[in-house]
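Undergrad: okay, here's the prediction I keep looking at, along with the sequence it came from:
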Amino acid sequence: MSLTIRRERLGWDLAATALLIAVVALIFADGESFAGSRWMLIGVALAVYLLYALGARPYVGIHEGVDDPSPLASALLQIGLVAALAVGTALEPSMLLLQTLVLPLIWMTSRSTTQAVLVTIGNGMVLALAYAYAGDFDADAVIAGVMTTALSAAFSLALGLWITRIAQWGVQRQTLLTELTAAQAGLETASREAGALEERARLARDVHDTIAQSLTSIVMLAERARVDGSPAALELIEGAAREALLEARTLVAVSSPAPSADSLGDALQRLGDRFTRETGVQVDVAVSDAVLAREIEVVLLRCAQEGLANVRKHSGAASARVTLIVGDAAELTVRDDGRGLGGVTIDDDRGFGLAGMRDRVALVGGTLTVQDARDDTGGAAGTRLAVRIPLLPNEETA
């Protein structure tokens, strides 16, 4: 049982007890109409009080969590309340004061609004007859009884319907609040899961575009060193390992995209020089002198790394060119003179590289295209990877 319901029932207990005391005081203040009538009236008042305390009290309340009585319990309680009030009124019309407790209890012990309305009207009719009986069915007594009970019934119906509507609105509000709370909890869970998935995808792209590429370089250099064992090969392996370590620390620290260089242009130049030393493929780098937002620099650098990694693994090229032009958009191009794509497209989802690069570019509103390049005669001449990221005015000086 909730604290609200306990407090509400405590209020009813105090009100019922106060009413009992007031009725008993009224009985003693009035004279007896016949011998023993005073104790009969006290018995009626106690009967109404006990019907509340021992029968109707568990069903008192307008808040959610209060159960309805069974059909039998509802009928017995209401018959007992109406009968006790009718007997008291027939003995002494002032006992109509007990209506202040009986009429609300009729509504509380009803299983439906229709039942409460019908029992309230029936109670009014019975009380009118009891009131007329107390006045020996005198015309004035009949009129007074009808008017008094009709007004009481009308007030009870108006108040009962109003309270019932409030209670229904409260239940609906509580239901909506519960559903809203559940929806918010579900949304928070979905948001956390989406954030976790996005973060895992970001980390996967970063690991693939940085550490995985560096480890690939180290493996290829180690294979070459096994053949010739030259100090130059060992020096390249050491340099590649240091670059991989630096990239790993960069990912952990979430620092700048080019921690070993002063700018994106320097980072791209170092990337091209390292690629040339490791593979023998000549890489030319041409970069516009512009400062971009850190997020865009990260995307462009990772795309250049992935583009050269694909040149290493698939193209068989002798040379490559990395170009970055910054205007209304940042446009990065990685072009080689190798064998071309051979019909492969981004949508083929062959491996994680191109798909991850496409997702990374899309996150900053850019587009990625990979297609066969063309020479001056219109024939195939390698592969051209192009990234275009539109720039907002403040991104060029971020």
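TA: Looks like it came in fine.
Undergrad: can we go C-alpha only for contacts and neighbour counts from here?
TA: Will do.
Undergrad: show me the helices in the protein, by range?
TA: 3-29, 37-50, 71-91, 99-108, 113-134, 139-207, 213-228, 231-253, 264-279, 294-310, 353-363 (DSSP state H).
Undergrad: mind giving me the packing neighbours of the third one?
TA: The one in question is helix 71-91. With contacts defined as 3 or more Cα pairs under 8 Å, 6 or more residues apart in numbering; DSSP states H and E, helix 71-91 has these neighbours: helix 37-50, helix 99-108, helix 113-134.
Undergrad: how about the longest one, which residues are buried there?
TA: If I follow you right, that is helix 113-134. 113, 115-117, 119-121, 123-134 (16 or more other Cα atoms under 10 Å).
Undergrad: what does stretch 288-298 give?
TA: 290, 292, 294, 296-298.
Undergrad: what's the closest non-adjacent residue to Gln269?
TA: Val285 (6.0 Å; Cα to Cα, 6 or more residues apart in numbering).
Undergrad: give the contact list for the one you found.
TA: 268-269, 272, 321-323 (Cα atoms under 8 Å, 6 or more residues apart in numbering).
Undergrad: would you turn the residues you listed into JSON lines with distance to Thr164 and neighbour count?
TA: Output for the contacts of Val285, formatted as JSON lines (distance: Cα to Cα, whole Å; neighbours: other Cα atoms under 10 Å):
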{"residue": "Leu268", "distance to Thr164": "75", "neighbour count": "25"}
{"residue": "Gln269", "distance to Thr164": "78", "neighbour count": "19"}
{"residue": "Gly272", "distance to Thr164": "79", "neighbour count": "23"}
{"residue": "Arg321", "distance to Thr164": "80", "neighbour count": "17"}
{"residue": "Val322", "distance to Thr164": "77", "neighbour count": "23"}
{"residue": "Thr323", "distance to Thr164": "76", "neighbour count": "18"}
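Undergrad: dropping in the other structure now:
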Amino acid sequence: MSAVVRERVGWDLASAALFVVIVILAFTLPPRFPGSSWYLVATAVGIAAVYAFGARRYVSLREGPEPSPPVSWLLQAALIILLAVGTSIEPTMMLLQTIVLPLIWMTSRSTRQSILVTLLNAVVLSIAYAASDGFSPGMLLAGVVTSGLSAAFSIALGLWITRIAEWGTERQRLLAELTAAQHGLEAASRESGAAAERARLAREVHDTIAQSLTSIVMLAERSRLDGSHEAISLIEDAAREALREARALVVVESSAADPSGSLAEALRRLGERFGRETGLPVSVEASPLVVPRDLQVVLLRCAQEGLANVRKHAAAGAASLVLTVDDDAVLVVSDDGRGLGGVRPDGADIGAGGGFGLAGMRDRVALVGGTLEARDGEAAGTTLTVRIPLTVGQETA
């Protein structure tokens, strides 16, 4: 059962109880004139009918249907007239105010209308009360006092309940806005997470599978020229590596480093494989200190991308990988090739734009709080430096 239905059922029970009380009073009080008891019953029935067939659907402290202006004024006029007729016959019928006054507030379109109609009802009831005893001064005063007090109490209670209802409505509105904002935030978070995951997968594919496929293409071109079995063997190794990396991505595991090994060993294997594929000697100097697993992935991916740039752009005769681990993990990839000026005629910073690999490398390093710097070497070539802060107290391997 909804809150509105429960509220209306409460009104139904209260109205029925009041109707029974009025009927009992009509036949227990001395009749004012022959048949007056039935007039009182008819008045009570009329008010009950106005409630049941007109005002009931607007009875709610929550948001609900609002009567049109003609309906609102018609319902209120009917209630006031019936109450005044009953009171003019028997002053005790002012008891019906207990339901008429709340219905005036419920069927009003504004607080101003509720107050005006309540005051109008007090004036009419004062006249009706006095008319029940021939407009004697005593009855007129009693009518004014009784209806005035009733109107004052009704206005005070109505304003209080209206304020509570407005607060409840505002609370519901704010709750709905908060719920909508939460749903929007959840949607934005999902979209942001999906975008971040797409970017992560793009970096992984570029830094792993794409590099392996590039090696396969270059080795295939070399094999076409010399037809050596060594080139074919390297193609097979590169293809197996690409397959392993693809499977690792599918199961959402990093293929960057062997859990049983170390970053230093992974860098040495990378340098050895790069040298076999390109014929370019790569010297590797790596600290044996342990680096956290997630940072191993970042550093090894940067080493892969750095060597890929050496192969594609530098026209170098040699390259080197140097890893030092202290408060920071610092990876330096250098070559003796053309340098940044030879790669970028405008002399722009390698991290300021360019291909996806360089942008991805910078993003990857930034995600772990590190920095990336690329500059021309002191004598020749390019030096790429990746610096990532470490937690204190790393153990040695």
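TA: All right, it came through fine. Given the structure is predicted, the values throughout are model-derived calculations rather than measurements.
Undergrad: right, and the helices of the first structure - which one's nearest Thr369 of the first structure?
TA: Counting by Cα to Cα, Thr369 of the first structure lies closest to helix 353-363 out of the helices of the first structure; the figure is 8.6 Å.
Undergrad: how big's the offset between the closest one and the second structure?
TA: Taking mean Cα distance after the TM-score superposition for the first structure, the mean distance separating helix 353-363 of the first structure from the aligned residues in the second structure is 0.4 Å.
Undergrad: what's that helix aligned against in the second structure?
TA: Taken onto the second structure by TM-score structural alignment, helix 353-363 of the first structure occupies residues 357-367 there.
Undergrad: over to stretch 125-139 of the first structure?
TA: Under TM-score structural alignment, the match for stretch 125-139 of the first structure is residues 123-137.
Undergrad: start to end distance for the matching stretch?
TA: Stretch 123-137 of the second structure has an end-to-end distance of 15 Å (criterion: Cα to Cα, to the nearest Å).
Undergrad: by contact count, what packs against the longest strand anywhere in the first structure?
TA: If you go by DSSP state E, the first structure has its longest strand at strand 380-390. Other helices and strands packing on strand 380-390 of the first structure, by 3+ Cα pairs under 8 Å, 6+ apart, are helix 294-310, strand 329-336, strand 367-374.
Undergrad: hmm, try it at 10 Å
TA: helix 294-310, strand 319-326, strand 329-336, helix 353-363, strand 367-374 (3 or more Cα pairs under 10 Å, 6 or more residues apart in numbering; DSSP states H and E).
Undergrad: tilt between that strand and strand 367-374?
TA: If you take axes from the mean of the first three to the mean of the last three Cα atoms, to 10 degrees, strand 380-390 of the first structure sits at 160 degrees to strand 367-374.
Undergrad: got the buried residues for strand 380-390 of the first structure?
TA: Quick answer for strand 380-390 of the first structure (16+ other Cα under 10 Å): 380-390.
Undergrad: could you measure from Val290 of the second structure over to Gln296 of the second structure?
TA: Taken as Cα to Cα, the span from Val290 of the second structure to Gln296 of the second structure is 9 Å.
Undergrad: mutual contacts of the two, please.
TA: Both Val290 of the second structure and Gln296 are contacted by 262-264, 329, under the criterion Cα atoms under 10 Å, 6 or more residues apart in numbering.
Undergrad: distance from stretch 174-190 of the second structure to the first structure after superposition?
TA: Mean for stretch 174-190 of the second structure is 0.4 Å (mean Cα distance after the TM-score superposition for the first structure).
Undergrad: contacts for that stretch, please.
TA: Against stretch 174-190 of the second structure from outside (Cα under 10 Å, 6+ apart): 168-173, 191-196.
Undergrad: and these, which is closest to Arg244 of the second structure?
TA: Closest to Arg244 of the second structure, out of all of the contacts of stretch 174-190 of the second structure and judged by Cα to Cα, is Ala196, at 23.6 Å.
Undergrad: how about the closest one, what does it touch?
TA: 190, 202.
Undergrad: counterpart of it in the first structure?
TA: In the first structure, Ala196 of the second structure lands on Glu198 (TM-score structural alignment).
Undergrad: now Leu98 of the first structure: closest residue in space, sequence neighbours ignored.
TA: Leu85 (6.8 Å).
Undergrad: the second structure: which residue goes with that neighbour?
TA: By TM-score structural alignment, Leu85 of the first structure lines up with Leu83.
Undergrad: doesn't Met94 make contact with its match?
TA: Yes. Judged on Cα atoms under 10 Å, Leu83 of the second structure makes contact with Met94 at a distance of 7.1 Å.
Undergrad: which of these two has more neighbours?
TA: A side-by-side neighbour count of Leu83 of the second structure and Met94, using other Cα atoms under 10 Å, places Leu83 first with 26 against 21.
Undergrad: that one and Leu116 of the second structure: what is the separation?
TA: 17 Å.
Undergrad: please apply the same query to Leu372 of the second structure.
TA: 76 Å.
Undergrad: Gly271 of the second structure too?
TA: Distance, Gly271 of the second structure to Leu116 of the second structure, by Cα to Cα: 92 Å.
Undergrad: then Glu63 of the second structure?
TA: From Glu63 of the second structure to Leu116 of the second structure the distance is 22 Å (Cα to Cα).
Undergrad: likewise for Leu103 of the second structure?
TA: 14 Å.
Undergrad: one more: Val5 of the second structure?
TA: For Val5 of the second structure relative to Leu116 of the second structure (Cα to Cα), the value is 29 Å.
Undergrad: need the contact list for Met95 of the first structure.
TA: So Met95 of the first structure contacts 23-24, 26-27, 41, 44-45, 85-89, 131 (Cα under 10 Å, 6+ apart).
Undergrad: what's the neighbour count on the residue mapped onto Gly160 of the first structure from the second structure?
TA: Matched by TM-score structural alignment, Gly160 of the first structure corresponds to Gly158 in the second structure. Around Gly158 of the second structure there are 20 other residues, counting by other Cα under 10 Å.
Undergrad: that older thread, any chance of the helices and strands packed on helix 71-91 of the first structure in a markdown table, plus distance to Pro69 of the first structure?
TA: Compiled in a markdown table, these are given as follows (distance: least, Cα to Cα, whole Å):
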| stretch | distance to Pro69 of the first structure |
| --- | --- |
| helix 37-50 | 17 |
| helix 99-108 | 9 |
| helix 113-134 | 13 |
